[in-house]
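[1] Okay, here's the prediction I keep looking at, along with the sequence it came from:
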Amino acid sequence: MKNAELVFIPAPIIGHFASAVEVAKLLLERDKRLSITFLVMKSSLSTKIARSYNDSVIAACGRIRFIHLPEVELDPNLPSRFFISLIEAQKAHVKEEVSKLVMESESSPDSPRLAGFVLDMFSASIIDVANEFGVPSYIFFTSAAAFLGTTLYIQALHDEQKVDPTEFKNSDVELVMPCLASPFPAKVLPSSLLGKDLLPLFLPLIRRFREAKGIMVNTFYELESHAINSFSDGNYPPVYPVGPLLNLNGHEHDVVSDRKDTHRDIMRWLDHQPSSSVVYLCFGSMGSFGVEQVKEIACGLEQSGHRFLWSLRQPPPNGKMEAPSDYVNPAEVLPEGFLDRTSEIGKIIGWAPQVDILGHPSIGGFVSHCGWNSTLESIWFDVPMATWPMHAEQQLNAFLMIVEFGLAIEIQMNYRKEFNMDGGEIIRAEEIEKGVRCLMEIDIKKKEKLKEISEKSRKALMKDGSSSTWLDRVIQDMIDNMP
């Protein structure tokens, strides 16, 4: 059979990009007939890490290439939120690059044949381009299967039952959804489904999911069996749980040389801490707080008496769609004398080599924004998590970890602070202190449950594991669906 080429179009966010590369590497490892081309879009949220990441992946893994699409001037009349306008504006460039791939394939008998597109949840509208080439589209869903089920449920509720989900905002309504075993408080739905300005942008994308030939999800069956089974009624494309897909060598892709020194410094500090004694606080590549909240976190940590490693990031200018940066001098936003008083038990950092930190034996707990990658990493490394969601679907992930899976403790579940905007309630030091104490003294039953699911996460990817089996199935479907 002729070799097959897949075109991946990830969203220009490092978390989505990294897990898309991980699933691509698995596909290539599993089937020698496949080759993959990434079409990479640039945005203010895609960092310079991405380009060095590309280079290192190419060096380690043949049959993969990265084509960087030209930057585009965005139409000011198009909505700019969540990359939707960027992706729409790139459709012509995608078509142009895929045309070149097709010509290359036709001109050389050894070149692979275009087999399909693999699209991020945000780039689902590019199904239009795939249709022009007469090839199938697959979605790679970088979040939980339960979130996929939630989006499809809300879309059906809106389109078929004429319910306006934006009315759930701040309500006490509980939703009974097929993808969840427990009733779900509607007020912790993602902002994209609650906001009157955002819902009209997202509903068209969610509708496109149903047109895909299949949906790969970055999860594993043993964690989300209820959600995955809910897709088996024939009303959805096939859903393939192929995770957990983690970039376990993340720090190796950093191009900034001084980060190597930072990395060594962090790991050296952790080496000197007792086993399971350190609480690690990190709020993701987009997470940051204003000065008042920073001071409350500092006071809560100090009052808890626990050792801590805190990734403290500086917010971008209000309203700017940029990632947070490291503070030049964190003392400016911390309580006076805090660094001196906690110098024996705590360390403030900016950028964090997260997988290496979570894998270190001195880490005993993780205060997290509940991004899905971070959630899977916490499970993989068997590190108990305390939830402090901020935006996107993180409130839903917090609900999953606390209620649905019973694996985490709550600092907050319904905290909400939008990207790069001031606002969000202030969580006081007493609540943070209580949360850190509960996390570091988590009950034995939760610990045992987390250890068990952690082992299952690793087995899922092994030969004959559940995710490994699903991956074989999706490859077979891709080959069978080739035009």
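    Looks like it arrived, so ask away.
[2] Please count neighbours and contacts with C-alpha atoms only from this point.
    Noted.
[3] how much space between residue 3 and residue 474?
    Taking Cα to Cα, to the nearest Å as the measure, residue 3 falls 16 Å from residue 474.
[4] What of residue 13?
    25 Å.
[5] Over to residue 282?
    Relative to residue 474, and taking Cα to Cα, residue 282 is found at 34 Å.
[6] Of those two, which one has the most company?
    Comparing residue 282 with residue 474 by other Cα atoms under 10 Å, the one with more neighbours is residue 282, at 25 against 22.
[7] these two touch, right, that one and residue 310?
    Yes: the criterion here is Cα atoms under 8 Å, and residue 282 meets it with residue 310 at 6.4 Å.
[8] where along the stretch 251-400 of the chain do the helices fall?
    All helices of the stretch 251-400 of the chain, identified by DSSP state H, counting those that start in this stretch, fall at 258-271, 291-304, 338-341, 354-358, 372-380, 394-399.
[9] CSV please, covering those and showing mean neighbour count and distance to residue 252.
    Converted to CSV, the helices of the stretch 251-400 of the chain look like this (neighbours: other Cα atoms under 10 Å; distance: least, Cα to Cα, whole Å):
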stretch, mean neighbour count, distance to residue 252
helix 258-271, 14, 9
helix 291-304, 20, 30
helix 338-341, 13, 30
helix 354-358, 19, 11
helix 372-380, 23, 17
helix 394-399, 28, 27
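[10] And here is the other one:
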Amino acid sequence: MKKFELVFIPLPVMGHLAAMVEMANILVTRDQRLTVTILVIKLPLYGKTAEYIQSLSASFASESMRFIILPEVLLPEESEKEFMLKAFLESYKPIIREAIIDLTDSQMGPDSPRLAGFVLDMFCTTMIDVANEFGVPSYVFCTSNAGFLALSFHLQELYDENNSKEVVKQLQNSNAEIALPSFVNPIPGKMIPDIFSNDDTASWFHDQVERYRSGVKGILINTFAKLESHVMNSMSRSSSSRAPPLYSIGPILHLKNNNTVGPGGTLHCTDILKWLDNQPPVSVVFLCFGSMGSFDEDQVKEIAHALERSGVRFLWSLRQPPPKDKFEAPSEYTDIKYVLPEGFLERTAGIGRVIGWAPQVEILAHPATGGFVSHCGWNSTLESMWHGVPMATWPLYAEQQFTAFEMVVELGLAVDITLDYQKHPHGERSRVVSAEEIQSGIRKLMEEGGEMRKKVKAKSEESRKSLMEGGSSFISLGRFIDDVLGNGPEGGE
């Protein structure tokens, strides 16, 4: 049996990395002819990523799947004046080239797998050049939703057809609206990710999208047909998008612990789940804002006041922001009570818990969990839907405002606390969300969202069916595998 090797190059941030590793695992489990090598780039700004990579590699490493952690690159001083991610990824091209040479040299035997292609994170299209040198095709993995991909195609067309600086200027106007062909509702300017409203980042990302059209053999999207059918159909039909084949293969979810337990360890996780065991079904609202989500003291106090006034049972993952001059993940508080209103923990002891790191998947899967206040990261959104737990949106950065808009306005699968709040991991917040707004959103989520809750439950069933044999994502992934095997030596025979 001939073997075919795919090289995965993820962006080394938590959400992107976890989804790509899980997809690699699904591929090698699905077809024994496939093997995957994951080339792991080290991003200096994310200190915790190295530990996460180690735990993932220990969990998934097998004969069919391996990790190669690449050397860390120090950027030249002049690159600090440019868009850093662009310079950073470019600096890795020669290292990846050498890694592929070593890989192919080590696989010269008759039973060794043959290199069949690259699967690249949606931000890593510069590595298409390396794939081309080795004569193999590239595929892109879109770790965001299909709606964001459609928006990216549309804005890139506008950028090409018009004065690029005028398009950027238009998107800087918070009162602007974008009519997206695949959406029913126009998208407010505040929902457009700020990568599109900065000259340098917009130019770089539009170059990425152009390479989706001209440089890759297909795009894998972490979504499922019945979630974003209108968007998928619109992109596939549109001649203007010039999209390559699209494969909706989701939801790709890292649902098992696999030793990736957080700072509190297994005992911490067990303690949280025991507390949930003692709560009534569908009674607890879970607040968690992702691996990079944190708030300053003013905002923390507003959340605390809202929870106390609402009287709802709650589980709140609260983490300490990094220093303002450092781009790091939030850390655990030494003593959490000092950031909360005086007496809050004592007054709410009967109905709530404030924790640090949270075992999110296990909490969402628990029958006591009735709602999820989320930053709207796409992995978290899919996890919430998978478990049938409705969301209240509180986006922070990147494309999260757009995802919140799609979930609340376009699909009716969430309620909003806010849609346009912004807080960059290394920057200032746009405003303080008041206790009244938070309390109102929690009430809509836990008391008034009956119809929305039914819709989320239906999507949960659809998401699970999509991955079963004969389901839409199962079939789509099979088409992708057929394409990969057809590219190999002797057409995969």
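    That came through, no problem. Keep in mind the model is a prediction, meaning the values are calculated, not measured.
[11] TM-score them against each other, please.
    Put the two chains on top of each other and the TM-score (TM-score structural alignment, normalised by the length of the first structure) is 0.96; 479 aligned residues with a Cα RMSD of 1.6 Å.
[12] among the helices of the stretch 251-400 of the first structure, which is nearest residue 236 of the first structure?
    Residue 236 of the first structure lies closest to helix 394-399 among the helices of the stretch 251-400 of the first structure, at 21.3 Å (Cα to Cα).
[13] what do we get in the second structure for residue 94 of the first structure?
    With TM-score structural alignment as the criterion, residue 94 of the first structure lines up with residue 96 in the second structure.
[14] if I pick residue 53 of the first structure, what's in contact with it?
    Residues near residue 53 of the first structure by Cα atoms under 8 Å, 6 or more residues apart in numbering: 253, 254.
[15] In the second structure, what residue corresponds to it?
    Mapped onto the second structure by TM-score structural alignment, residue 53 of the first structure lines up with residue 56.
[16] tell me the secondary structure for that match?
    State at residue 56 of the second structure, reduced to three classes by DSSP: H, G, I helix; E, B strand; the rest coil: helix.
[17] how about the strands in the stretch 151-300 of the first structure?
    Counting by DSSP state E, counting those that start in this stretch, the stretch 151-300 of the first structure has these strands, from start to end: 174-175, 184-185, 214-217, 239-241, 278-282.
[18] tell me the SS of the residue located most distally from the centre of the second structure?
    Among the C-alpha atoms of the second structure, the one most distant from their mean position (Cα atoms, centre = their mean) is that of residue 110, at 38.8 Å. Three-state assignment for residue 110 of the second structure (three-state DSSP): coil.
[19] What distance do you get for the aligned residue in the first structure for it to residue 29 of the first structure?
    Matched to the first structure by TM-score structural alignment, residue 110 of the second structure sits across from residue 109. Separation of residue 109 of the first structure from residue 29 of the first structure (Cα to Cα) stands at 23 Å.
[20] and if you look at residue 356 of the first structure?
    For residue 356 of the first structure, the distance to residue 29 of the first structure - Cα to Cα - is 24 Å.
[21] just residue 319 of the first structure next, same as before
    Per Cα to Cα, residue 319 of the first structure is found 42 Å from residue 29 of the first structure.
[22] And these two? Which one has more around it.
    Neighbour totals were compared for residue 319 of the first structure and residue 29, and residue 29 leads with 14 against 10 (other Cα under 10 Å).
[23] With the second structure overlaid, report how far the helix or strand harbouring the more buried one is off on average.
    Residue 29 of the first structure is part of helix 14-30 when elements are defined by DSSP states H and E. On superposition with the second structure, the mean distance recorded for helix 14-30 of the first structure (mean Cα distance after the TM-score superposition for the first structure) is 1.0 Å.
[24] Moving C-terminal from that helix, which element do we reach first?
    strand 34-40.
[25] Which neighbouring elements make contact with that following strand?
    strand 4-9, helix 14-30, strand 64-68 (3 or more Cα pairs under 8 Å, 6 or more residues apart in numbering; DSSP states H and E).
[26] other SSEs contacting the longest one?
    Helix 14-30 of the first structure sits against strand 34-40, helix 466-480, with contacts defined as 3+ Cα pairs under 8 Å, 6+ apart.
[27] now the longest one: which residue numbers in the second structure?
    Residues 472-486 of the second structure are the counterpart of helix 466-480 of the first structure, counting by TM-score structural alignment.
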